[in-house]
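>>> sequence? don't have it. structure:
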């Protein structure tokens, strides 16, 4: 059973802590086994500024976990607690995968885990992170970064995106999507999506792509092109690209390819269709094209992905 430990100290904000508990600490019967979830920290720590946490395991127990989640700091301007920094460093040395949510990246940086790595945090604190830890390559423009054994995320909802990404990595797309449906959140926002998108287009239900995106998802298996999307939306391809960047943070082609690869992931997990059949079902046309885009986005060929999630 994969184990996940959540690090809690006095003053830990509530949102990211709660997100990790909802994702890893609640077994909804989506995969067997789910996670062995443990909260580690100081008993009686004040959480969110007004809740008192009853904690059975100290921070030293982080070293026993497969994955350690480090939520936000109480105050990014303060130096992270030395006991937390030492415990996170020890857990990483013991082989744990370490993931920070929002300003939890400051703990990882203080522990030296981000030296020479690309990392992110809440956009409001990226400059501070880079100034304080010049050995870290800070990217202020992404939702989260997966660097293998160390992962960092931007603020608030991006922490939930990272948690879902970890579930997707461990259990596959179908399980992660089912969990997202249970939580009533989008199933997948790419880590490279922009943290902050200027509101040139309304992001509410009346934005310019409100009718196009659901239609495109329903027809993603068809050989749609960017020109087809622009024609459906009644705008030029240049105008479509502008709206896509404003609403999704990516280009129309990148969005379309992402949806197709995501569909291929689900079909690889849930069916015995051949790669050629999958290419046809996902609108990617040929097995060669499917393999190229699949490996580009996920780092492994579709056959390897299937063996991992459909033994």
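Thanks, I have it. A quick note: this is a predicted structure, and the numbers were derived from the prediction, not measured.

>>> C-alpha from now on. contacts and neighbour counts both.
Fine.

>>> do you have the helices of the chain handy? List them.
Using DSSP state H, the helices of the chain run over 14-24, 82-93, 105-110, 126-132, 157-171, 173-183, 212-218, 226-233, 237-247, 252-270, 275-281, 287-298, 302-309.

>>> then this one, side by side with the first:
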């Protein structure tokens, strides 16, 4: 299995959690092809938390990587020209460039985001818009996938983006398994609105996570809005409002995403016919499954299975 080299490029003032997310998710495992190196302009990197890290690689390793990930950093200042030149070179060679949180400012300074959609931490979207008018900034998303250029919103949204990359590279089965090991949601719908400061919850308010977990175990069943609200012990109106506050999306949109995720995993890991997959994930018929696959993934269930239903070692991602 060919190695896919991932360079995590730490800038001065790097956010430790932003560094740890790709290091953990793209850690070498028997079922994945990743080889991840912490890289920096200088061997020692000062983090935003007040301690320093020693990088195992330099700009040469960034230049040779298949995927370059720039974690967030603060204060947000223009990176050295040597760093920007390497980032631009990597992009010009068609390699994948990724940012987490304020790492988007480094990609923008290198000209990588010009003409593209991108995002960053909700506190800094205005600053990104003002500083880089050639970039279309999406304010209310967890991450933006522009093919070989991907950006995430603040901090923990880096988990969502890295799992998305895993899913793209190796399929939902492996991504879901690694997500379970991290005790993270394999896929979250919603946007940054759920993180923007909001009034404190009223005393006695409880999370709807139990209802979401209950629903995930019953995706094949007819889970209507009244059924979900009844399980939560709320009126439908209150349930919709609370669900949106917690997830940034609607109950039915979340449910569709969960069912598509289940369908992808069944297509990868079983030989069930498409109509059985559609039934088991709650989408009813093969025709309905094909419709939603085409809308969400721009492919068919059969083509998806042909791509990801591969026995033996995991496939390597495209360089």
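Yep, that arrived. Because the structure is predicted, anything quoted here is derived from the model rather than measured.

>>> what TM-score do we get after superposing?
The TM-score (TM-score structural alignment, normalised by the length of the first structure) is 0.91; 307 aligned residues with a C-alpha RMSD of 2.3 Å.

>>> okay, the helices of the first structure, which one's buried deepest?
Among these, helix 105-110 has the highest mean neighbour count (mean count of other C-alpha atoms under 10 Å), at a mean of 26.

>>> show me the contact partners of that helix.
70, 72-73, 76, 80, 84-85, 88-89, 100, 114-115, 119-121, 129, 133, 136, 152-153 (C-alpha atoms under 8 Å, 6 or more residues apart in numbering).

>>> just the buried members of those residues?
Among the contacts of helix 105-110 of the first structure, those classed as buried by 16 or more other C-alpha atoms under 10 Å are 70, 72-73, 76, 80, 84-85, 88-89, 100, 114-115, 119-121, 129, 133, 136, 152-153.

>>> who touches residue 98 of the second structure in this structure?
67-70, 149-151.

>>> now distance to residue 170 of the second structure too, for these, in JSON lines please.
Below are these laid out as JSON lines (distance: C-alpha to C-alpha, whole Å):
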{"residue": "67", "distance to residue 170 of the second structure": "15"}
{"residue": "68", "distance to residue 170 of the second structure": "18"}
{"residue": "69", "distance to residue 170 of the second structure": "18"}
{"residue": "70", "distance to residue 170 of the second structure": "22"}
{"residue": "149", "distance to residue 170 of the second structure": "18"}
{"residue": "150", "distance to residue 170 of the second structure": "17"}
{"residue": "151", "distance to residue 170 of the second structure": "19"}
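
>>> separation between residue 53 of the second structure and residue 186 of the second structure?
29 Å (C-alpha to C-alpha, to the nearest Å).

>>> of these two, which one has the most company?
Higher neighbour count among residue 53 of the second structure and residue 186: residue 186, with 21 against 15, using other C-alpha atoms under 10 Å.

>>> isn't that one right up against residue 161?
No - between residue 186 of the second structure and residue 161 there is no contact under C-alpha atoms under 8 Å: 10.4 Å.

>>> what's around the nearest residue to residue 119 of the first structure once chain neighbours are set aside, how many residues?
Of all residues not flanking residue 119 of the first structure in the chain, residue 138 sits nearest, at 5.0 Å (C-alpha to C-alpha, 6 or more residues apart in numbering). Neighbourhood size, residue 138 of the first structure [other C-alpha under 10 Å]: 20.

>>> next: residue 299 of the first structure.
Around residue 299 of the first structure there are 11 residues (other C-alpha under 10 Å).

>>> ok, now which ones touch it?
Here residue 299 of the first structure is in contact with no residue (C-alpha under 8 Å, 6+ apart).

>>> what's the answer for the one 3 residues further on, then?
Counting by C-alpha under 8 Å, 6+ apart, residue 302 of the first structure touches 265, 268, 275, 291, 294-295.

>>> which of those residues sits closest to residue 41 of the first structure?
Distance to residue 41 of the first structure across the contacts of residue 302 of the first structure (C-alpha to C-alpha) is lowest for residue 265, with 37.1 Å.

>>> residue 13 of the second structure matches what in the first structure?
By TM-score structural alignment, residue 13 of the second structure lines up with residue 11 in the first structure.

>>> make sure that match is actually in contact with residue 48.
Yes - with contact defined as C-alpha under 8 Å, residue 11 of the first structure reaches residue 48; the gap is 6.2 Å.

>>> picking that back up, let me have the helices of the first structure in TSV, extended by distance to residue 39 of the first structure.
Compiled in TSV, these are given as follows (distance: least, C-alpha to C-alpha, whole Å):
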stretch	distance to residue 39 of the first structure
helix 14-24	9
helix 82-93	13
helix 105-110	17
helix 126-132	26
helix 157-171	16
helix 173-183	21
helix 212-218	39
helix 226-233	47
helix 237-247	36
helix 252-270	31
helix 275-281	41
helix 287-298	31
helix 302-309	28
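
>>> which of these sits closest to residue 202 of the first structure?
helix 237-247 (7.7 Å).

>>> can you state the direction angle for the closest one and helix 252-270?
Taking axes from the mean of the first three to the mean of the last three C-alpha atoms, to 10 degrees, one finds helix 237-247 of the first structure and helix 252-270 inclined to each other by 60 degrees.
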